[in-house]
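Enquirer: coords please:
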Amino acid sequence: MDIGPYTVFYEDNSGDTLPLSAIQKHPFRPFAEKRNERTTFADRSVMVTWLRFTLRNTHPVDTLHVLHKTGVHGFITLYENNRLLGQTGISFKHPNRPSPYALPLTVPPLTERKYFVRVLGYVWHPTRISSELITASAGVAWHFGPGGVAENMLLAGMALLTGWLILMCLYAFYSFLISRDIAYLFYALYTGVSALFSVYSMNYRFSFDLDWLFPPQVSDILGPFHVALISAFYVLFVANLLNVRKGFPRTWRILQILLAVLTIQEIHSIAEWIHRRPLFLNNAVYIYAMVPSALATGILLVINFQSRSPIRPYLATGLSSLLGVSFIPGSLDLYFHDTSALADAFFNYPQFWIILGLAIESFCFMLALAYRGRRIELENRRIQERYTHELETQLGERTQQIEQQSRLLEQQHIRQLETEFEKKLADTEMTALRAQMNPHFIFNCLNSIKLYTLQNDPEQASDFLTKFARLIRLVLENSRSEHVTLRNELEALQLYIELEAMRFKEKLRYQIHVSPEVDPQYLRIPPLLLQPFVENAIWHGLMHKPEGGTVTVEVRQPQDNLLHIEITDDGVGRARAAELKSKSASKHKSFGMQVTADRIRMINRMYNIRTTTQIEDLVDSYGEACGTRVTLTIPV
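Expert: Take a look at the predicted model:
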C-alpha cells in the first residue's frame, strides 16, 4: 500500500547534524511536493530526508504487523513515538527479513502510533524515496512478481558480466606469467579491479551476504575500489599498446597529469571508505568525478586514430564503448520514465551501464591482445626465417672470407718477415753510424790535446785532459743507447765546446739557453745529434774570423710533443767559407754532418716520425753575411 498521500517530509540540509528533537520543530510538507531524488541532482553529497506518518489500528482484537519500505538507501532509521525502533540500509545485514530494506511495524488493537523515518543517501545517484506498507507475504511475493523477476534478471546479467571480467583477468595474468609482457599485467589489473567493482555494485544493489564467498574482512575491502582505479589501469594498458610514451611524448605528459588526478581520486575514495561517509559536502565533486576518466578515454581515442597500429579497430571499438556506454550515461545519470519493471531495473541503474561498458571494452581489448599476439608470432616467424637466410648467407660469405684470409695471412707472414729483416738492417745501420760518430769526435779532440802538448802548457793540458776524460765517458755511455736525456746531451755538448774554446783561446764564446717549459731530465733525443752542427759552426763559420765569434744554442718546447733547438753562430757564413777553401776546411769535410743526416733519416724511418733540419744564412742590415742558424725540430 502506497501511503505517500498520508506522509509528510522534511529535507535536512544541515548535513545530518540535527537530532529528532530538533527535526520535530521544523515544518513538514506533503509527500507529493517532494522531488524525485533519482532524477534530480542534489547540491550536497549527504542527503537526509525525514518522513512522518501515523498509523491507527481500529480493529478491536487483531494486531497490525507490517513492513515500512522506503527503497534502497544507505541508512534507514525508524522511530516510534520518539523511540528508536530499528535501522536498516546498505551497511546492515538482515538475512531473515523478507524485504531487506523494509523495517517492521507493530500496532496493537485500537492503538495509534506516530512514526519518524530518517532516510540518509550519499552522493549523486540515490534511489527514489518511497513510503509504502507491505506485509511479510507481500515482500516474499515481490521476488516472484514483475519487480522481483526484473531484479533477478539484472542480478544474473551482472553476474555474467562479472564472471567474464574474472575470466579475462585470470587469462591475462597467466599470459603475463608466461610472456612477461607488461601489457598483459595492466590488462589483468584492469579487468580484476573491474570485477571487484562489479561484485561490490551487486552487493550494493541486492544486499546479498558475501560471507559465503569471502570472509567479512575481505568483502569489506571491496568498498574502496573506485572507477578512478579502473581508469588508471586501462590508461596504462592502452598507452602501452599504442606506445604513447615514445610516439606521442607531449600527449603522454597530459596523460600523466590525468593519471595523477585519478590516483588522487582513488585515495579520496579509500579515505571515504575508512571514514564511512563523503568527505565533501559539495556534490559537484561527485557529479563530475568521471570527467578525468572520460577525458583520458577521449585522448586515447584520438591517439588511436592518429597511430598506425594494426589493432586500431579493436581499441577504437573498446574505447568508444567505454565512453558511450559507461561514462556518458553514468555522468548524465540518465533516467527513463514510465518503463516496464525489466527496463527500469537495467536502464535506470548507473552501475549496470558502467559494468556493461567495462565488459564490452575488455572484450575488445582481449581481441586486440589476441591480434597483437598473432602479429608478434608472425613477425617472429618472419624474423626467424630472415635470420636463417642471413645465417646461411653469412656462412657462405664467412667461408669465402676464411679462404681469402688464409691467402692474406700467407702474404702478411711474408711481408712481416721482410719488415723484420728491414728493421734489423736499419738497427745495424744505426749502430754503424753511431760507431762512426765516436772515432770522428775523438779524432777532433785528440788534435786539440796534441796542440797543447806541442805548446808545452801542462796546466792547460791537464785541464783539457780532465774535461776530455769526462767527455769520453759521456760519449761512451750515450753511444750505447738509442736515446739519451736532453740533460746528458747538453752536458756532452758543453764539454765539447769548452774543449774547442780552450783551443781557440779567447776567439770562441758560447751560450746555452734552455726555456723554463723544457724538462731536460724528462725529454729524450738521439745521442750526439747536436755536436756535428756545433762543430760545423765553429770550423766553417768562426775559424775564418780573426776576432772569433759566438755560438748560441737555444732549446724551446712550443708544444708538448715538439722540441725546437736552434744553433746560431756569427761567423762568415756558408758562402764565404766555400770561397776561402782554407786548409782547415779542406781537412774537415763535414764528415759528422753527413753521418748525422744519415742518422736523422734512419730515425724517421724506424720510428715513423718527422725530425727536420733547417739551415738559414743570416745577414745584417747592409745585406752582408753575419752567420748561420740551424733549426732542429724533434718530435718527443
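
Enquirer: Please make it C-alpha for all contacts and neighbour counts, starting now.
Expert: Fine.

Enquirer: how close does residue 321 sit to residue 302?
Expert: 14 Å (Cα to Cα, to the nearest Å).

Enquirer: okay, these two: which has more neighbours?
Expert: Higher neighbour count among residue 321 and residue 302: residue 321, with 20 against 12, using other Cα atoms under 10 Å.

Enquirer: what helices or strands is the helix or strand containing the more buried one leaning on?
Expert: Using DSSP states H and E, residue 321 falls within helix 312-321. For helix 312-321, the packing partners by 3 or more Cα pairs under 8 Å, 6 or more residues apart in numbering; DSSP states H and E come out as helix 291-306, helix 350-454.

Enquirer: What are the buried residues along the shortest one?
Expert: Meaning helix 291-306. Going by neighbour count (16 or more other Cα atoms under 10 Å), the buried part of helix 291-306 is 292, 293, 294, 296, 297, 298, 299, 300, 301, 303, 304.

Enquirer: another one to check against the first:
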Amino acid sequence: MAEGVLEQSYLEYFYYYPFQNGFLTFTLGFLFSLTVYHFLLYFQQKDTLYLYYSGYTFFIILSQLIHIPDGFLFQLLYPIEIVVNYPMVYTEAYYILYFVFAFKFLNVKEQFPKWHNTCFKILYVVIGFCVLKLVIYMFTGDYFYLDFGYLIFTVLMSILGIITYIPFFKMRSPVKYYLIIGSMILFVFSVISLVIYEGLEGAGMSIEAAYSILYTGYILENVLFSLGLGHKQKLILDERNRSQERLITQFKENEELRLKVQTQLEENVKAMEIKAEAERLKGLKTQYDKQLAELKLLALRSQMNPHFIFNSLNSIKRYIIDNDKEKAVYYMNKFAKLIRRILASTMEKESSLADELETMELYVNIENLRFNQEIAFSIQVDTEISPNGLKIPSLLLQPFLENAIWHGLSPKKNDMQLQIAIHKPSDSQIQIEIKDNGIGLLKSRKIKERKVHKNDSVGISLSRERLEHFSKKYSRKGTIKITDLYELQSNSSGTQVVITLPIKLKGIKKTP
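Expert: As a prediction, this is how the structure comes out:
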C-alpha cells in the first residue's frame, strides 16, 4: 500500500511540477538537439526547409526559457533577462515559421500556386501586425499592446490555420500525414493544457501541470516532424536514383543503337560498293551515279559520329551531376528525338523542308549545350512558302551549320548569332540562307593553317554533289555560294551560305 502511494506521489510530482523536476529542461534539450541538427543539415543539403524547421524549434525554446527556475540556463540568462521576457513574441515567431515550414515541406507552391500566394499574402498581413504592435510597445512601454495584440494574433492564425489545412488533405505526397498528425497532436494537447491551466488557476492550484501536457505535445509533434523530414529526404534520394538509372539505361540503349547503326552503315557501304562496281562493269553509268550519290549520302550522315554523340551525352551528364534532372531529361528527350530523325532519314534520300528545319533546330539545340546556350539561333520562312510541300535532300544543311558553329562562332566566345532565312526569288526556286556573325572565312582559314593536325571536312563538297544529283529532276540547277561578309562590307564579320534549290510549283502557295 505504501509503495503504491509512493509511486503515485512520484507520478504526481512528475506531472504537476515540470519546472522543478527537469521535464522542462528535458524538453528544451530535446528541441535544442533538433535545432542544431537541422541547422547543420541546411548547410549540408542547401535546402531552406531545414533552416525553417530549425528556426521553428529554436523559437519554441525561446518561448519557454522564462519558466526555467534555476540551474545552468537560469544563471546563464540572468544577466540578459530581457531575452526571456517576451515569450508571446517568440510564440508568434514560431507560429509564423511553422506555416512557412509546412508550405515548403508539402511543396504547396508547386501543386497549388494560387492557394500558396493567397495564404502568404494573409501571412504577410499577420507579420506586419505583429511588427506594428511590437514597435508600439517599445515606444509606449505598455504591456497591454503585447497582451491584447497576442489575442488578435491567435484569432488571425487560427483562421489562417483552418484555411491553410484545406489543400493539405488534397496533397498526393505521403509525407503529409506526418505534418497533419503532428500538428493535430500539438493542437489537441494545447487545448487540453489550456483547459487544465484555466481550471487550476481558478482553483488556486499550481498551473505547472498544464505545461506538462503542452511539453508532451511539443515532443510528440517534433518527433513526427523529424520522421517526416527523414521520409521526405528518402523520397528525394529515391527519385534521384531512379532518374539516374533511367538516364543510364537510356545511355546504354543509345550506345547499342549507335553501334547497330554503325554496323548497318558499314554493311550498306560495302553492299553499295559492290553493286556500284557491278553496274559500272555493265556500263550503266546513270545507275552508277545514282548509287554513288546514295553512298555519299550515307557517308554524310555518318558525320553525326560518335564524337558528337559522346559530347552531347557528356553535356547532358553535367546536368545530372548538378542535380538539374529537369534539364537533363529535357535535353535527353531532344537528343533521342534527333537520333531517331537521323535514323529515319537514312531510309529516305529526301525529306520535307519542315522536317529538315525541325531536325536542324534539334541539332543546334544539342550543340548549343556545350556553349551554355550562348548561340542565338533563329529560323525565318517567308509566308508564301509551304515547308511541308517542299522536298530537299535530307540533312543538306547540317554540314554548313556545323562549320558555322565550330569554325565561325566558337572562337568568339560571346555574342554568337546563327540564322536560317528561306526566301522565294522565283516560282521555280527557293533560297536557303545560313548566316552567322563569326570570325569569317579568312580568319578561320588562318587559324586552320596554324594547326599541326588539319582535318578537312568533306561535308560541304558532298553537299554540292548531292545538290547536283538532286537538280537532275528539274530544269534548273541548284547552287551553293559561300561568302565572307567582310568582302561585302569591311566593318562586318561572319559567313553567309546561300543555297538555291529548284522546286515544283505545287510546293508554293499561290499569292492572292
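
Enquirer: TM value for the aligned chains?
Expert: In this superposition the chains share a TM-score of 0.46, using TM-score structural alignment, normalised by the length of structure 2; 290 aligned residues with a Cα RMSD of 4.5 Å.

Enquirer: if we can go back for a sec, ok, so of the buried residues of helix 291-306 of structure 1, who is nearest residue 486 of structure 1?
Expert: Nearest to residue 486 of structure 1 among the buried residues of helix 291-306 of structure 1, counting by Cα to Cα, is residue 303 at 73.4 Å.

Enquirer: Does residue 67 of structure 1 lie in a helix or a strand, and which?
Expert: Per DSSP H and E: strand 64-69 holds residue 67 of structure 1.

Enquirer: what's the answer for residue 246 of structure 2, then?
Expert: Residue 246 of structure 2 belongs to helix 208-281, assigned by DSSP H and E.

Enquirer: hmm, who's touching the helix or strand just after that helix?
Expert: Counting by DSSP H and E, the element after helix 208-281 of structure 2 in chain order, helix or strand, is helix 285-301. Residues outside helix 285-301 of structure 2 that contact it (Cα atoms under 8 Å, 6 or more residues apart in numbering) are 265, 269, 272-273, 276-277, 279-280, 342, 346, 349, 395, 459, 462, 465-466, 469.

Enquirer: which other helices and strands contact the strand holding residue 67 of structure 1?
Expert: Where contact means 3+ Cα pairs under 8 Å, 6+ apart, strand 64-69 of structure 1 is packed against strand 102-107, strand 132-134.

Enquirer: closest one to residue 196 of structure 1 among those?
Expert: strand 102-107 (27.3 Å).

Enquirer: Within the helices and strands, which one has residue 594 of structure 1?
Expert: Going by DSSP H and E, residue 594 of structure 1 is in helix 591-607.

Enquirer: Quick one: distance of that helix to the chain centre.
Expert: Helix 591-607 of structure 1 sits 60 Å away from the centroid of its parent chain (Cα atoms, centre = their mean, to the nearest Å).

Enquirer: now do stretch 587-602 of structure 1
Expert: 67 Å.

Enquirer: Buried ones in it, by neighbour count?
Expert: Quick answer for stretch 587-602 of structure 1 (16+ other Cα under 10 Å): 590, 592, 593, 595, 596, 599, 600, 601, 602.

Enquirer: Specify which member of the buried residues of helix 291-306 of structure 1 is nearest to residue 168 of structure 1.
Expert: When the buried residues of helix 291-306 of structure 1 are compared against residue 168 of structure 1 (criterion: Cα to Cα), the nearest one is residue 297, at 20.6 Å.

Enquirer: didn't that closest one look like it was pressed against residue 319?
Expert: Yes. The criterion here is Cα atoms under 8 Å, and residue 297 of structure 1 meets it with residue 319 at 6.3 Å.

Enquirer: And the helices in the stretch 101-250 of structure 2?
Expert: Taking DSSP state H, counting those that start in this stretch, the helices of the stretch 101-250 of structure 2 run over residues 108-111, 113-140, 144-168, 176-202, 208-281.

Enquirer: Could you list every helix and strand in contact with the shortest one?
Expert: The reference is to helix 108-111 of structure 2. Using 3+ Cα pairs under 8 Å, 6+ apart as the test, helix 108-111 of structure 2 ends up in contact with helix 113-140.

Enquirer: Packing partners of the helix it packs on?
Expert: Judged by 3+ Cα pairs under 8 Å, 6+ apart, helix 113-140 of structure 2 is in contact with helix 87-105, helix 108-111, helix 144-168.

Enquirer: so how far is it from its chain's centroid?
Expert: Using Cα atoms, centre = their mean, the offset of helix 113-140 of structure 2 from its chain centre is 32 Å.

Enquirer: Flag every buried residue along it.
Expert: 116, 119, 120, 123, 126, 130, 133, 134.

Enquirer: returning to that earlier point: go through the helices of the stretch 101-250 of structure 2 and name the closest to residue 12 of structure 2.
Expert: Among these, if distance is taken as Cα to Cα, the winner is helix 208-281, at 9.1 Å.

Enquirer: The closest one packs against which elements?
Expert: helix 2-16, helix 18-21, helix 23-45, helix 176-202, helix 285-301, helix 306-321, helix 325-345.

Enquirer: Could you dump those helices into CSV with distance to residue 235 of structure 2 and mean neighbour count added?
Expert: Compiled in CSV, those are given as follows (distance: least, Cα to Cα, whole Å; neighbours: other Cα atoms under 10 Å):
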stretch, distance to residue 235 of structure 2, mean neighbour count
helix 2-16, 39, 12
helix 18-21, 38, 18
helix 23-45, 14, 17
helix 176-202, 13, 17
helix 285-301, 43, 18
helix 306-321, 17, 16
helix 325-345, 15, 17
